[in-house]
Every structure is written in C-alpha cells, then in structure tokens.
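Participant: Task: produce atomic coordinates for the following.
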Amino acid sequence: GSKFAELVLRRALDREREPSLRLVLTALDGGDPPRSGTAQLCINVTDANDNAPMFAQERYRASLREDAPPGSTVVNVSASDPDSGTNARIRYGFGKMSAKVLQKFVVDAESGTISLQEFLDFEDTRSFSLAVEARDGGGLVAHCKVAIEVLDVNDNAPEVTLTLVSSTVPEDAPVGTVVALLNVNDPDSGENGEMSCELLGEAPLSLVKSSGGSYKVVTASALDREQAAEHRLVLRASDGGEPARTGTARIRVAVLDANDNAPVFSQAEYTVRVPEDVPVGSTLVTVTATDFDEGLNGHVKYS
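Facilitator: Purely as a prediction, here's the structure:
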C-alpha cells in the first residue's frame, strides 16, 4: 500500500543561522524482517525581513575646520543587515533635523558618506548633531547620531570701536586725563581671539587697559600746544593667530591753548639817547614783545 507523510516544523527557522537543512526520510514496511527505503530532503530557507540594519557605532564623532570647502567629507557611517537580497539592501538618509542643518550637510544614500554642502562659521555655530537613518529594502530602520565639532580658524580681525573721543584737550590738563575710550573685540576663540593693543605715533599719550577688551587713552605727560597743536595717532589691535590679523582706529586730538606763556621782549634792556631839545611827541624807541600763546592769551598790550 501507500501512505503519505507530512513534514512539520517543531521550532522556528532562522535563515541567518541555518540557510539550509538536509534531512534523511526513512520509510519502513510491516514485513518480518521489515524493509526500508530512504530519501534525501534538502530544504532551503528563504529570507524574511526579520532583521533591522545595525550601525557599526551608535554615535559617531567628527571635527571640521570652519574654512573647509563645500564637498569636504565629514565622516563615513556604516550599517549592516544579516538578511539577504532586497531585505539586506541599505540606503542612508537623515532623520528629522532643522532646515539649517540640512542646508549644511548631505549624506550619500548608497555609501553613507556625509559631506559638507556650505561653508561653516565657528562664530555662528560651534557644533552640529546629525540624526542619520539606515533603512533596508523591507522598511526596517536603524538610527545613529553624528556629533560634529567646528574648529575655529583665524578668519576675523580685531574690531576697534571708539566709544568716547575728546577731540580737544587743554594743554594744562593734568597727567592721566582721559582722551578716548574704546573697546576691542575679536569673535575668534583661543589664540585667534587673544588680542594685544598698541598706540602708533609719537605723542604724550598712553594706552591703559581697563577690563576685558576695554581700553582708555590718557595723557602720559604734560601737553604743550606751542610745540604740537594736535596729535594724530593710530591704535592697532593684533590677535594671536598665525598669521596675525589686525584692526585699527585713528585718533586726532587738538590741544587747546592755556595762558602758560608770558610775553617776552625782543631785548631784555633798551638804551636810548635823546637830545634835550627833542620835540614833545617824538618817538624815542619802539619796543616789541611776543607771546607764544594764541587768541587773547597771545594778544600783547603795553603799559
């Protein structure tokens, strides 16, 4: 006679562990002694999309100079899927992120290479966090994070801002009189943002640091309008970058006259010989005095 047998699963299959099964089926008859027949069974397990992609790292880190050109590679992310065929075909993309971040970076769907699309600006944004997805052909998704640090370059020169300038200073102003107040700022970081300031030009003025990036220009010695009626200086601020960048501001100070000079006669002593019969009203001598001050201070009257 004949009899039909059914092959029934006793446990779940796992193609990733056992892609195929080989069995021997034995049939016995009821004789004495019994006779048997065998058949070889080869079972190939077809894939089901039961595995999601898995990234090599849950979190990637990268750093990039702010002057890196568009097209620069930031980092390569990689995911694997033990399934086969379409179920193992992975495509990469970004998760939910702001439009600003999406404008800066792009990910290659096939390779997982993340590249720069626009120039970065350390002074605007110092770091980015990207959400990256790996999706297989069956729709299962894996996620990872990419932390990007933006490295500063010395792309900003110091900015010198005059907050107060006295365009005129009396020449008898005491030493230490404030002539100008200013702020110096450099948005770069580290050595690129460290600044030093100096006054260029010869003048009885000096630069004094107040606090932070604040400075004041003060008189360092007595002024003398008769020697210099005005002073023109350049304030130069330099940062610590390589090469260093500089910023400048120009200061002009006019010295106002003080009545610090007495009239001086052209001669210390005049000797005049006058005949005794000289008529009344005759000019005997002309004396001259000079005053180096200006305006009313330099106007000489005789008595």
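Participant: Going by C-alpha atoms from here, please, whenever you check contacts or count neighbours.
Facilitator: Fine.
Participant: Please enumerate the strands of the stretch 101-250 of the chain.
Facilitator: 105-107, 113-116, 127-135, 141-151, 159-165, 168-170, 178-185, 195-200, 205-209, 214-219, 230-239, 246-256 (DSSP state E, counting those that start in this stretch).
Participant: Now mean neighbour count and distance to R65 too, for the ones you listed, in TSV please.
Facilitator: Below are the strands of the stretch 101-250 of the chain laid out as TSV (neighbours: other CA atoms under 10 Å; distance: least, CA to CA, whole Å):
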stretch	mean neighbour count	distance to R65
strand 105-107	21	14
strand 113-116	20	11
strand 127-135	20	11
strand 141-151	18	4
strand 159-165	16	23
strand 168-170	16	47
strand 178-185	20	22
strand 195-200	17	22
strand 205-209	17	32
strand 214-219	19	30
strand 230-239	19	19
strand 246-256	18	22
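Participant: Also this sequence, please, to line up against the first:
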Amino acid sequence: YFLSGEDVSKFTMNKETGVIKAARELRLEDNGGGDDTVYKLQIQATDGGKEPKSASAELIVKLWPRHLFPIITAPTDTKFTLSEDVAAGRVITKLSASSPKLGAVGGVRFAIAGGNIGDALRMDANTGEVLVSGGGLDYETAPQYEVWVEARDSDNPPLRTVLQLIINVTDANDNPPVMESSLYNPMILEEEPPPQKVVRVKATDADSGMNGRTTSTESSKS
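Facilitator: Coordinates of the predicted model:
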C-alpha cells in the first residue's frame, strides 16, 4: 500500500496491513479553527506480480470537535483475563456514556465495532454490557481479543466514541485427545525375541501446555 496527497505528512500507513493512523495529534486550530477541517488522501494498492497491477481509492478524513462526541465514563479498567471455559452470558464489563449534545439520556447506544474474533462476544446496545456469547471464548483460536467497542449518539449523522478492550484468555482442558487411528492391526513374527516393536500409536490434543500432553495406557479384552 502507498499513501499520497497534500496532507500525507499528517498520517502514517502500514504498507503491509493497510492500517492508516494519525502521525500526530490533529487540531481544528491547524486549519483556522473551523468545524469543517477535511484531509484528502490517495491510496494505492499494488500486487506482487512480475508485472505489478494496482488499484487506487480516495480517502477523505473529516476532523470533528472533540466536545461534540459521546463521553465514555466507564469502565476505567480495560484489560481483563478470563478462562476459555467461562459460561456464555458472563458479563465482562459495562460501558457508561453520555452525549454532550443530547445529555445523559441522549439516546446513546453501544456496539462492538471490531476485533470480535469468531463472534465470541456480544454487547447489549442499551445497557452497554459486554458479554460472552453463546459460541464462547476459545484459547486455541485467539489467546487474546483486542476488541473495539463504541458509544454512538442519536444525532443525525450520529457521532461515536470508541474504546479498546483487551481480553486475555487462559487455556482450559476442554479438548479430548484424538487418536491418529481408531484401529491398529499390526502383524508380527512369532518367536521374535523381545522387545519386538509391535506398533507406534499417536494421539494429539488441541489444548496447550500440560492440558495438551498425552500419555498411553494398556488394556486388554478377554
């Protein structure tokens, strides 16, 4: 990815991921203090072929006065640690917010804005509660969730404020071992002196650490 334009010095772009960030704190005063500051940039994406092909798009960033946006007043702690076997419906945290324009009862609604891998979480739009969804957390899929949540007012157009929550997941012994084969049927020679190798069995376990280590036991059928 490549970023260009008159305002390119105010932004940075990760050439591999395409993520664009402000290079410094942006202020309305930089453009005369009006409420209509706009930054225009051009984005180009190029492939890695021998004869590279590219595509382009325009990015228009509008800078709004901070005092107009919803204010998230809670939570103060944004980092959490949960076991992957935590029950569905568990409340992780609760957001509170108010709208400077519309007041504390200004119709602020909440939503998950990004980072919700596998839809492991859900959010009550009215209460601001962030909960574990029916699918639950899975350490093997995502040992850490970097989730963006938002508070959005009811103005037209609506303004929103986002907050990042970091949820670290610990492993639980929630996966049984899986045998490489359900039936082993080796053939061996008679009168071969011990120890004669019969077969090697193998099992895998998706869990990590000690939860993923497997041991073998013997049993016989009479």
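Participant: thinking again about what came up before, output the strands of the stretch 101-250 of structure 1 in CSV; the columns should cover distance to Y270 of structure 1.
Facilitator: Formatted as CSV, the strands of the stretch 101-250 of structure 1 follow (distance: least, CA to CA, whole Å):
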stretch, distance to Y270 of structure 1
strand 105-107, 93
strand 113-116, 91
strand 127-135, 86
strand 141-151, 81
strand 159-165, 49
strand 168-170, 36
strand 178-185, 46
strand 195-200, 48
strand 205-209, 43
strand 214-219, 42
strand 230-239, 37
strand 246-256, 34
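Participant: Can you check which of those gets nearest to M54 of structure 1?
Facilitator: strand 141-151 (6.0 Å; CA to CA).
Participant: And that closest one, what does it pack against?
Facilitator: If contacts are counted by 3 or more CA pairs under 8 Å, 6 or more residues apart in numbering; DSSP states H and E, strand 141-151 of structure 1 sits against strand 54-55, strand 59-65, strand 127-135.
Participant: would a markdown table of the ones you listed with distance to P187 of structure 1 be doable?
Facilitator: Converted to a markdown table, those look like this (distance: least, CA to CA, whole Å):
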| stretch | distance to P187 of structure 1 |
| --- | --- |
| strand 54-55 | 38 |
| strand 59-65 | 16 |
| strand 127-135 | 16 |
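Participant: between those strands, which gets nearest to V300 of structure 1?
Facilitator: Proximity to V300 of structure 1 (CA to CA) singles out strand 59-65 among those, at 70.9 Å.
Participant: Specify, as a residue range, where the helix or strand that the closest one is followed by falls in structure 2.
Facilitator: Downstream of strand 59-65 of structure 1, the first helix or strand assigned by DSSP states H and E is strand 73-76. With TM-score structural alignment applied, strand 73-76 of structure 1 matches no range in structure 2.
Participant: Going by neighbour count, which residues in strand 73-76 of structure 1 are buried?
Facilitator: If you call a residue buried by 16 or more other CA atoms under 10 Å, then strand 73-76 of structure 1 has these buried ones: T73, V74, V75.
Participant: what about the residue nearest to the first one when sequence neighbours are not counted, distance to A142 of structure 1?
Facilitator: In other words, T73 of structure 1. Using CA to CA, 6 or more residues apart in numbering and skipping the chain neighbours, the partner closest in space to T73 of structure 1 is S115 (4.4 Å). Going from S115 of structure 1 to A142 of structure 1 by CA to CA, to the nearest Å gives 20 Å.
Participant: Kindly report the same for C42 of structure 1.
Facilitator: Taken as CA to CA, the span from C42 of structure 1 to A142 of structure 1 is 34 Å.
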